[in-house]
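Chemist: Sequence plus the predicted model coming up.
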Amino acid sequence: MNATSPTSAPASEHADPLLTAEAYLLDVDGTLIDSNYLHVIAWQRALRDANTAAPAASIHAAIGLDSAKLLDRIAPEADDEQRDRISSRHSAHYSDLSEELALLPGARELLRLLHERGTRVVLATSAPQEEVDRQLEVLDAEQWIDAITTAEDVETAKPEPDVFAVAIERAGVPAERCVAIGDARWDMIAAAKAGVVAVGVETGGTDGGVLTEAGAVSVHQGVQEIVDLLQRSA
């Protein structure tokens, strides 16, 4: 992983944070990798294994949450033993589906471009290490990434700010000079709690209006739009 020092100037009050940020804190699922709906399928199958069910829309709305909070929403009647089984079965089913993971348009280009601009890049995820390892295989871009967070780094995932707090520390850049990019309302809420400007992308399936309401200062169809913006500003 690289250790390039940022060269961007501090963001002014009216500047686009995407153009002035010294560090990008990037969610992965639904932002860089097209994985959210695979998670939905894995949770559906895990619930079925536990003789219960939840609508796909309800599961999708909870994707990106801390797993305990997600289970509160999709399996509210489950006891601790059932919750453990559902979570374990989700991991197994998701592993089976992981060969279908694909990059979202602009993902690698964004990482490369940020590296070339001297911007710090941190993958801000609370996924288990085995999922992160698979994500890194799909991204094939470790040379452009400065740091990564995983489930082992935090006690509570989004919408709590822990993931972004660790990402800020590893970026070595003050929170006010970072920008967080994510696809879920939980990303926007967590970023705000961490004192970081949040930018939304719609590639995870969440409507831009929902992301804006949750705190996004801007919303883009996907990271390819952010690549285009950065290239136009060069």
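Modeler: Good, I have the coordinates.

Chemist: make it CA atoms for all contacts and neighbour counts henceforth
Modeler: OK.

Chemist: Residue 179 belongs to a strand?
Modeler: Yes - under DSSP: H, G, I helix; E, B strand; the rest coil, residue 179 falls within a strand.

Chemist: Tell me how many other residues surround it.
Modeler: By the criterion of other CA atoms under 10 Å, residue 179 has 23 neighbours.

Chemist: Distance of it relative to residue 111?
Modeler: 14 Å (CA to CA, to the nearest Å).

Chemist: next one: residue 180
Modeler: 14 Å.

Chemist: show me what contacts residue 50?
Modeler: Counting by CA atoms under 8 Å, 6 or more residues apart in numbering, residue 50 makes contact with 82, 85-86.

Chemist: likewise residue 126?
Modeler: By CA under 8 Å, 6+ apart, residue 126 lies in contact with 149-154, 157, 163.

Chemist: could these be laid out in JSON lines, adding secondary structure?
Modeler: Formatted as JSON lines, the contacts of residue 126 follow (three-state DSSP):
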{"residue": "149", "secondary structure": "strand"}
{"residue": "150", "secondary structure": "coil"}
{"residue": "151", "secondary structure": "helix"}
{"residue": "152", "secondary structure": "helix"}
{"residue": "153", "secondary structure": "helix"}
{"residue": "154", "secondary structure": "coil"}
{"residue": "157", "secondary structure": "coil"}
{"residue": "163", "secondary structure": "helix"}
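
Chemist: here comes the other one, which I'd like you to weigh against the first:
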Amino acid sequence: MFDVDGTLVDSNYLHVHAWRRAFHELGRDVDSWRVHRAIGKGSGKLLRTLLGDDDTERIGDRAKELHSRYYLETAGLLRPFDRAPELVRELAGRGVRVVLATSAGPDELEVLRKVLDVDDVVAGIVSGDDVEATKPDPEPVYAALDKAGTAPEETVFVGDAVWDVQAATKAGVRTVSVLSGGVGAAELSDAGAVAVYDDAAALLAGLGDSVLLG
């Protein structure tokens, strides 16, 4: 199973900028590095991390609306990471059941699917609307396991964030991490990633020796 933002599609920093604009418009200035550190969590958890419970209750819905608007305004800048679609297609061609697991809502997911263009080979997609609890809660991973029809011990999660590793580990799934989301290798390994690659292209190049086929 694959995370999408920051793993297959170069979108994390567009999310950071969109959240920063949303917070600024609402009179809440949050440092960009703090926003980046929270990327990969579901929007509700991200807002509570950055604004606290009270502000999230007061302005959280509006912040989500503004973030989505500003993010979609930059959709023309979205692109797959180098060799990311080829990685998905190669795995599917080898008989691996590939499921995408993302916290994105419907509008964002539609754009990501068009950019990535692998719908014809994936076994399923789990989005933020399919679960009540988002990463680092394991519910998205459990939902992806259901889509794939595989057991945790025979499944690998590929993601870019510590939250991916934490969610997968709680579900009994191993994680392979990539650095393309902007999180360091040491932090990902310390969280429990069994292997760390630079990006999708590096993972594809080393696929024969990776746990994805082992």
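Modeler: Received the coordinates, thanks. For clarity, every value in this text was computed on a predicted model and none was experimentally measured.

Chemist: Just the TM-score for the two chains, thanks.
Modeler: After superposition, the two chains reach a TM-score of 0.94 (TM-score structural alignment, normalised by the length of the second structure), with 210 aligned residues with a CA RMSD of 1.4 Å.

Chemist: returning to what we had before: export the contacts of residue 126 of the first structure as a markdown table, with columns for distance to residue 202 of the first structure.
Modeler: Below are the contacts of residue 126 of the first structure laid out as a markdown table (distance: CA to CA, whole Å):
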| residue | distance to residue 202 of the first structure |
| --- | --- |
| 149 | 22 |
| 150 | 23 |
| 151 | 24 |
| 152 | 27 |
| 153 | 27 |
| 154 | 26 |
| 157 | 21 |
| 163 | 21 |
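
Chemist: how long is stretch 55-67 of the first structure end to end?
Modeler: End-to-end distance for stretch 55-67 of the first structure: 17 Å, by CA to CA.

Chemist: and what of stretch 115-134 of the second structure?
Modeler: First-to-last residue span, stretch 115-134 of the second structure, CA to CA: 23 Å.

Chemist: now the helices for the second structure?
Modeler: Counting by DSSP state H, the second structure has these helices, from start to end: 12-25, 32-38, 43-73, 84-93, 106-116, 139-148, 162-170, 185-191, 200-205.

Chemist: in the third one, what's buried?
Modeler: Right, the one you point to is helix 43-73 of the second structure. Of all the residues in helix 43-73 of the second structure, those buried under the rule 16 or more other CA atoms under 10 Å are 43-51, 56, 60, 63-64, 66-68, 70-72.

Chemist: Check the fourth one too.
Modeler: Counting neighbours by 16+ other CA under 10 Å, one finds that the buried residues in helix 84-93 of the second structure are 84-85, 87-89, 91-92.

Chemist: can you put those in CSV and add distance to residue 164 of the second structure?
Modeler: Below are the buried residues of helix 84-93 of the second structure laid out as CSV (distance: CA to CA, whole Å):
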residue, distance to residue 164 of the second structure
84, 18
85, 20
87, 19
88, 18
89, 22
91, 20
92, 22
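
Chemist: Return the member of the residues you listed nearest to residue 114 of the second structure.
Modeler: residue 85 (11.4 Å; CA to CA).

Chemist: That closest one corresponds to which position in the first structure?
Modeler: Mapped onto the first structure by TM-score structural alignment, residue 85 of the second structure lines up with residue 108.

Chemist: cool, residue 152 of the second structure as well?
Modeler: Residue 152 of the second structure maps onto residue 175 in the first structure, by TM-score structural alignment.

Chemist: That match and residue 23 of the first structure, how far apart?
Modeler: Relative to residue 23 of the first structure, residue 175 of the first structure is positioned 9 Å away (CA to CA).

Chemist: From the neighbour counts alone, determine which of these two ranks first.
Modeler: The residue with more neighbours, out of residue 175 of the first structure and residue 23, is residue 23; 29 against 22, by other CA under 10 Å.

Chemist: pretty sure the more buried one is touching residue 170, no?
Modeler: No - with contact defined as CA atoms under 8 Å, residue 23 of the first structure does not count as touching residue 170 (10.1 Å).
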